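K.L.:
Okay, sequence plus prediction incoming.
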Amino acid sequence: MLPASAIALGVLAALLAWPVPAALARAAWPRRDPLVALVCWQAIGLAGGLSIIGALLVHGLAPWGHSLPEAWWHWVSRQPAQEAVRGDHWVAQTLAAVLAVELLGVLVLSGVRTARTRRRHRALLELVVRPGVATPAAETLLLDHPAPVAFCIPGVRPLLVLSSGMVDELDGAQVEAVVAHERAHLAEHHHLLLLPFVAWRAALPVLPAADRAHDAVRDLVEMRADDVALRSLSGPDPRRTLAAAIVAVAAGAGGQLPDGALAVTGGAVAVRVRRLLAPAAPLPAAGRWAALTCALALLLLPTLLLVLPALVQL
């Protein structure tokens, strides 16, 4: 049973490494429901990592037993293999260990580096910012800068920073829209949704799907923040207000943002503006449940393939 499981896991890993992410990145429906699409991307990342590591591990331990728990126990207890052990079995074991350590290590390292960078930027900003003036949120901090800039730095003590240039250039409703967008990033912890894909891209830079996944998740996070912001905005046309604010800030901000920050100008600005001004119909309930069911199936399938031989033996 183990060789068949290894083949099935390998096929699943190959699908999740290229065609599935490519299809999801090209699909139009994620723009209609960014939250559901983000769940699907997280499922693809988790299932893909589990599949490739599981395929290598199952193949590497196949000579020691007919199921993964049995083979693992025989291997760690140094019992003799039940079948001939070839070089490819040792190679698969080594690759599984290296890949697992690399993926987890890069994830932890990326998290530590990002947190350190944010703490450093936060410490520097606290020296030059002052309480917001003429902004709708008392906790907003104001940075003396002529260009329209707005960003938030997540963390234990998050900062939401607006530039004086933005407050001067945008009207009150537009400033409120920008602040609502940044608050959405902080409230929903969007930086945590991005972190696994930052690590994936760093760990597997030669894999085109890693770049595609990172860019797609970054865009969806911004669209989700737009949607959450719209719920709290008043006025006759909040969509146009937010779109105008995004365009104004994008035109003047340039690349003047600290590393690790989330900004209203993040993602594909033109796509977001078109989405706000010409919104598509929301994803129907059947479509939402179908996407969530597929995400759940992606998470369960590699797990089932890993434990299926043991279940068959019972």
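P.N.:
Perfect, thanks for sending it.
K.L.:
make it CA atoms for all contacts and neighbour counts henceforth
P.N.:
OK.
K.L.:
Tell me who's in contact with residue 195.
P.N.:
107, 110-111 (CA atoms under 8 Å, 6 or more residues apart in numbering).
K.L.:
then this one, side by side with the first:
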Amino acid sequence: MRYAVYLPLLFPLLAALAARPLGERLPPRLATWMLSAGALVLAAASTAVLAMLTTTGLLRFPLLARLAHGHWSAQAAQQHDPASLSVALLAGVLLAAAGAMAARMAWRRTRALMHAATEAACLPGHDQLVVVDDPAADAYALPGRPGRIVISTGMLTALNPAEHEVLLAHERAHLAHHHYLFVASAHLAAAANPLLRPVAATVAYTVERWADESAATHTGDRRRVAHTVGKAALAAKRTTGRAWIPAGALGILGRLAPAGPGPIPRRVAALLAPPPHSHTLTVLVLAGLLLASGLCAAEAAHDLEALLELAKHAASRG
């Protein structure tokens, strides 16, 4: 197999380095779509490459060739495959680890979303908005059929009526655009390839920026949205303790360390700046990276097919 087979294993590193700048420069909706879809493509390509490298290692074992009724020649496979046995064995170990971590993440995210949907269905009343008596300032959206928005009395007390409108618009955007699916997809890709973890973290940020921009469009006042985001974060920091929320929930304070500084200052600064515009060159570069990863994986698959044919031909002659 040619050396191009290794490139899909390196491309996720480039994506990890570019993830945060892309999340800042591109409109959040576009950034979310491109980063989450790109993470899945890169994870799939790198996993496929690991599987192909592992296969070349398996072809070298005469025992497996005999179990396959002599369908290939282990000696021919060893002579014509440029990948060493140690590389194939390492690829097998990495493939097993990636598969186990991806399966674990898929189970955890599916269970979290199902639990969040069950929690939404069990909330009192039939309205989308549910107010809970809790002094801790908090607000989040629960996916489900239908999704529900949960706001604590502590958050309502901390914000004025105009800011309540911003808060509701933000949470409704999470439900309307199914942001939890983007987050779950990015985390699944990062589980299969840990190099993509910065991409998953950026997607968690861009969905919040997407909801912020939706709230700004709804209210027509970006400064009010920025003020509300900052005020909600300060209110959550001042309140002692924080109510437990399902892992599948999304809220105005973000999913991770919502009461801490984290990405809140970045979101506020972005709202106080002019709305971001699409950068055609940036989009083309990212699309080119994904295309190159797919082409390299396809080329590796072609080389593997040729190696199999060669090994089968050698076995038939022997």
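P.N.:
That came through, no problem. Remember, it's a predicted structure, so these values are computed and weren't measured experimentally.
K.L.:
still on that earlier bit, and in the second structure, which of the contacts of residue 195 of the first structure remain?
P.N.:
Contacts conserved in the second structure for the contacts of residue 195 of the first structure, using both residues aligned by TM-score structural alignment, their matches' CA atoms under 8 Å: residue 111.
K.L.:
which one among the contacts of residue 195 of the first structure gets closest to residue 204 of the first structure?
P.N.:
For these, the residue nearest residue 204 of the first structure by CA to CA is residue 107; the value is 11.7 Å.
K.L.:
Can you say which helix or strand has the residue lying closest to that closest one once chain neighbours are set aside in it?
P.N.:
Once flanking residues are discounted, residue 107 of the first structure sits nearest to residue 199: 4.9 Å by CA to CA, 6 or more residues apart in numbering. If you go by DSSP states H and E, residue 199 of the first structure is part of helix 190-203.
K.L.:
Run through the residues that contact the residue most central in space within the second structure.
P.N.:
When CA atoms, centre = their mean is applied to the second structure, the residue found nearest the centroid is residue 186 (0.8 Å). If a contact means CA under 8 Å, 6+ apart, then residue 186 of the second structure has 35-37, 39-40, 199-200, 203 as its contacts.
K.L.:
what's the helix or strand for the counterpart of residue 273 of the first structure in the second structure?
P.N.:
Matched by TM-score structural alignment, residue 273 of the first structure corresponds to residue 268 in the second structure. Following DSSP H and E, one finds residue 268 of the second structure within helix 264-272.
K.L.:
Ignoring the adjacent residues along the chain, who's closest to residue 164 of the first structure?
P.N.:
residue 144 (5.2 Å).
K.L.:
Would you quantify the distance from that neighbour to residue 117 of the first structure?
P.N.:
Distance check for residue 144 of the first structure against residue 117 of the first structure: by CA to CA, to the nearest Å, it reads 21 Å.
K.L.:
Could you do residue 240 of the first structure as well?
P.N.:
Separation of residue 240 of the first structure from residue 117 of the first structure (CA to CA): 34 Å.
K.L.:
so where do the helices sit in the second structure?
P.N.:
7-25, 28-58, 62-67, 74-80, 85-122, 153-158, 161-176, 179-192, 197-219, 222-238, 264-272, 280-317 (DSSP state H).
K.L.:
Counting by contacts, list what the fifth one packs against.
P.N.:
Just to be clear, that refers to helix 85-122 of the second structure. If you count contacts as 3 or more CA pairs under 8 Å, 6 or more residues apart in numbering; DSSP states H and E, helix 85-122 of the second structure packs onto helix 28-58, strand 139-142, helix 179-192.
K.L.:
swap in the first one?
P.N.:
Contacting helix 7-25 of the second structure under the criterion 3+ CA pairs under 8 Å, 6+ apart are the following elements: helix 28-58, helix 197-219, helix 280-317.
K.L.:
what do you get for the fourth one?
P.N.:
Helix 74-80 of the second structure sits against helix 62-67, helix 280-317, with contacts defined as 3+ CA pairs under 8 Å, 6+ apart.
K.L.:
which of these sits most buried?
P.N.:
helix 280-317 (a mean of 17; mean count of other CA atoms under 10 Å).
K.L.:
excluding its backbone neighbours, what's nearest the residue mapped onto residue 154 of the first structure from the second structure?
P.N.:
Matched by TM-score structural alignment, residue 154 of the first structure corresponds to residue 143 in the second structure. Excluding its sequence neighbours, the residue lying closest to residue 143 of the second structure (CA to CA, 6+ apart) is residue 117, at 5.5 Å.
K.L.:
Same check on residue 263 of the first structure?
P.N.:
Per CA to CA, 6+ apart, closest to residue 263 of the first structure is residue 151, 4.2 Å.
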